[in-house]
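Engineer: Give me a model of this one.
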Amino acid sequence: MAESVGRTPAAWPDRVWRKARWALLSVLLLSFVTTLLHVVPAHGSTHALVTDIRAGRTHTVQTDAQGRVVTVRWNTGLLDDHSYVYRPTSFVAGTHEADLDLRATVDRAAGASARSVRFSEYDATYGAGGLSLLFPVGYVLLVPWTWLRLLVMSTGVVVLIRMITARRHRLATGPAWVLAALVTGAGFVGYLWVESGQQRSPAKAPHRRGAWLASLASAASTAALAATVLLAAGRL
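Structural biologist: Predicted coordinates for the structure are as follows:
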């Protein structure tokens, strides 16, 4: 009896983790899919933009003028973003003139409906991923909803705490998992998938390489998921 009681403090965190990790994994996958659909908008056109303006489906148009072209973006609903590159049909002197040409074209085509539209500038590079392309964990800054962004950040903190404090790991050591997760981003998903809290055989001690292999496998899996989602959404 004394031996059983002595093992209880070390066992209950693992039992909780085995159930909680699926909820944490669901949060990360949900945020990944929503961010993907936000970052990769559906293909649009001036005609489609004018149609949405006339129908009252959008009241804000974002523009990013670079040189003599303008990247145009607007939203018509939940994760229903559209974007295209506007090229003036006549000669324009520079960036500012290209933006003015776009607005004039939309105003003429939309008529009175254009009065309810607000144009604003945005950075198309940030919208396409920005620094998260170099530092994958930075994708959390692109999560479209504040409540989900906070939930993802909280999930990341919980997983990091688990990596550091867990008494046992199956595939890699805690510090190796922390490094792989922060560098690749996909390491968080890999950890939640493979580190179930089950005790590993002493003959198979965890090593550093396991965290990186799991992270790479998770990155490949999320890439396949991304392609499937974009294909289903008609954005490939």
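Engineer: Going by C-alpha atoms from here, please, whenever you check contacts or count neighbours.
Structural biologist: OK.
Engineer: and the longest helix for this protein?
Structural biologist: Using DSSP state H, we find that the single longest helix of the chain is helix 2-39.
Engineer: could you say what helices and strands that one packs with?
Structural biologist: helix 146-165, helix 186-194, helix 208-232 (3 or more CA pairs under 8 Å, 6 or more residues apart in numbering; DSSP states H and E).
Engineer: Ranking the ones you listed by mean neighbour count, which comes first?
Structural biologist: Greatest average neighbour count among these goes to helix 186-194 (a mean of 23), per mean count of other CA atoms under 10 Å.
Engineer: Next, the angle helix 2-39 makes with it.
Structural biologist: 130 degrees (axes from the mean of the first three to the mean of the last three CA atoms, to 10 degrees).
Engineer: run this one through as well so I can compare:
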Amino acid sequence: MKIKTTVIITFMLAYSTIAQSQVIISLLFGDKLNSEKLNFGLLVGNSWAHLSDYKTSSSLSNFNLGLYLSLKMSERFFLQFDAMAKYRLGSKGLPVYNLNDVPLDTLFATGHVKRELNYLGLVTTAQYRAFNYFNIEAGPQIILRTKAKDIFYTDRNNGTLNFEKDISDAATRFDIGAMTGISYQIKGNGVKIGVRYYFGFIDIFPQDAGSNTNRSFQLGAYIPVGRKKALAKKQQAENKQGK
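Structural biologist: Predicted coordinates for the structure are as follows:
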């Protein structure tokens, strides 16, 4: 029991460190990774996820956080790489199932299950600027599952009763799929906003009936860090050369 508790605490500290490190890296090196052809910064947003063959479920809302690096290949063609440190998929409103525990099964008989899948991931998209500052994009996503759990919940007179069950052994370690979407880059400050849809290819719970693949609608903002400073340095250098 002590070993399990230690492992959980270590994982939580490591996970928190990764997310905080992303912010620190972007603040320290943002101006060095931004230029006319490079755009680097923070990715923040929200997603609404569900699992394909759980027909009675509803979307699970989550906050996502990561870093992105965009490369300008030509006037209309870009490549973007997103490193996701806080990325959750899953579903909620699933029907309860037997826990083989009479008291728990009785307590949650009229409740539901929220299935949470935590991931680290890499998204690579090719982006084409169709007109003005609107882009269409598509590419692969590869993600590594770090945690999986079912949260049983039911409403009581004095609040909501919850019970968490680790289901990591039932879920696949990796997921691979396709990401597609559109985005708009705000002229001047480099901030970009976009919507995306993720279509997973892998059955995440192969022991369950049907093909339970990840689906996710995502709304995100791409915020460059240090871009203005980097362009100002470039302008100063050009001015010095012109004298």
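Engineer: So after superposing, what's the score?
Structural biologist: Once superposed, the chains reach a TM-score of 0.27 (TM-score structural alignment, normalised by the length of structure 1), with 99 aligned residues with a CA RMSD of 5.4 Å.
Engineer: What ranges does structure 2 have for its strands?
Structural biologist: 38-51, 60-72, 77-95, 112-131, 134-156, 159-166, 174-185, 192-200, 214-224 (DSSP state E).
Engineer: of those strands, which approaches Glu238 of structure 2 most closely?
Structural biologist: strand 38-51 (18.2 Å; CA to CA).
Engineer: Can you give me the buried ones in the closest one?
Structural biologist: By 16 or more other CA atoms under 10 Å, the buried positions in strand 38-51 of structure 2 come out as 38-51.
Engineer: cool, and stretch 21-41 of structure 1?
Structural biologist: Buried residues in stretch 21-41 of structure 1 (16+ other CA under 10 Å): 21, 24-25, 27-28, 31-41.
Engineer: ditto for stretch 120-130 of structure 2
Structural biologist: So for stretch 120-130 of structure 2, counting by 16+ other CA under 10 Å, buried means Leu120, Gly121, Leu122, Val123, Thr124, Thr125, Ala126, Gln127, Tyr128, Arg129.
Engineer: quick one, what contacts the second one?
Structural biologist: Read that as Gly121 of structure 2. The contact partners of Gly121 of structure 2, by CA atoms under 8 Å, 6 or more residues apart in numbering, come to Asp82, Ala83, Met84, Ala85, Tyr87, Gln141, Ile142, Ile143, Leu144.
Engineer: Let's see that with 6 Å instead.
Structural biologist: Gly121 of structure 2 makes contacts with Ala83, Met84, Ile142, Ile143, as judged by CA atoms under 6 Å, 6 or more residues apart in numbering.
Engineer: Can I get the residues you listed in CSV including neighbour count and distance to Leu60 of structure 2?
Structural biologist: What follows is the contacts of Gly121 of structure 2, written out as CSV (neighbours: other CA atoms under 10 Å; distance: CA to CA, whole Å):
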residue, neighbour count, distance to Leu60 of structure 2
Ala83, 20, 21
Met84, 23, 18
Ile142, 16, 20
Ile143, 19, 18
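Engineer: now those residues in CSV, with distance to Gln236 of structure 2?
Structural biologist: As requested, these are arranged in CSV below (distance: CA to CA, whole Å):
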residue, distance to Gln236 of structure 2
Ala83, 32
Met84, 34
Ile142, 41
Ile143, 41
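Engineer: What is the nearest of the residues you listed to Thr106 of structure 2?
Structural biologist: Ile143 (36.4 Å).
Engineer: thinking the closest one is in contact with Asp175, fair?
Structural biologist: Yes - if you go by CA atoms under 6 Å, Ile143 of structure 2 and Asp175 touch, sitting 5.4 Å apart.
Engineer: Thank you kindly, that will do.
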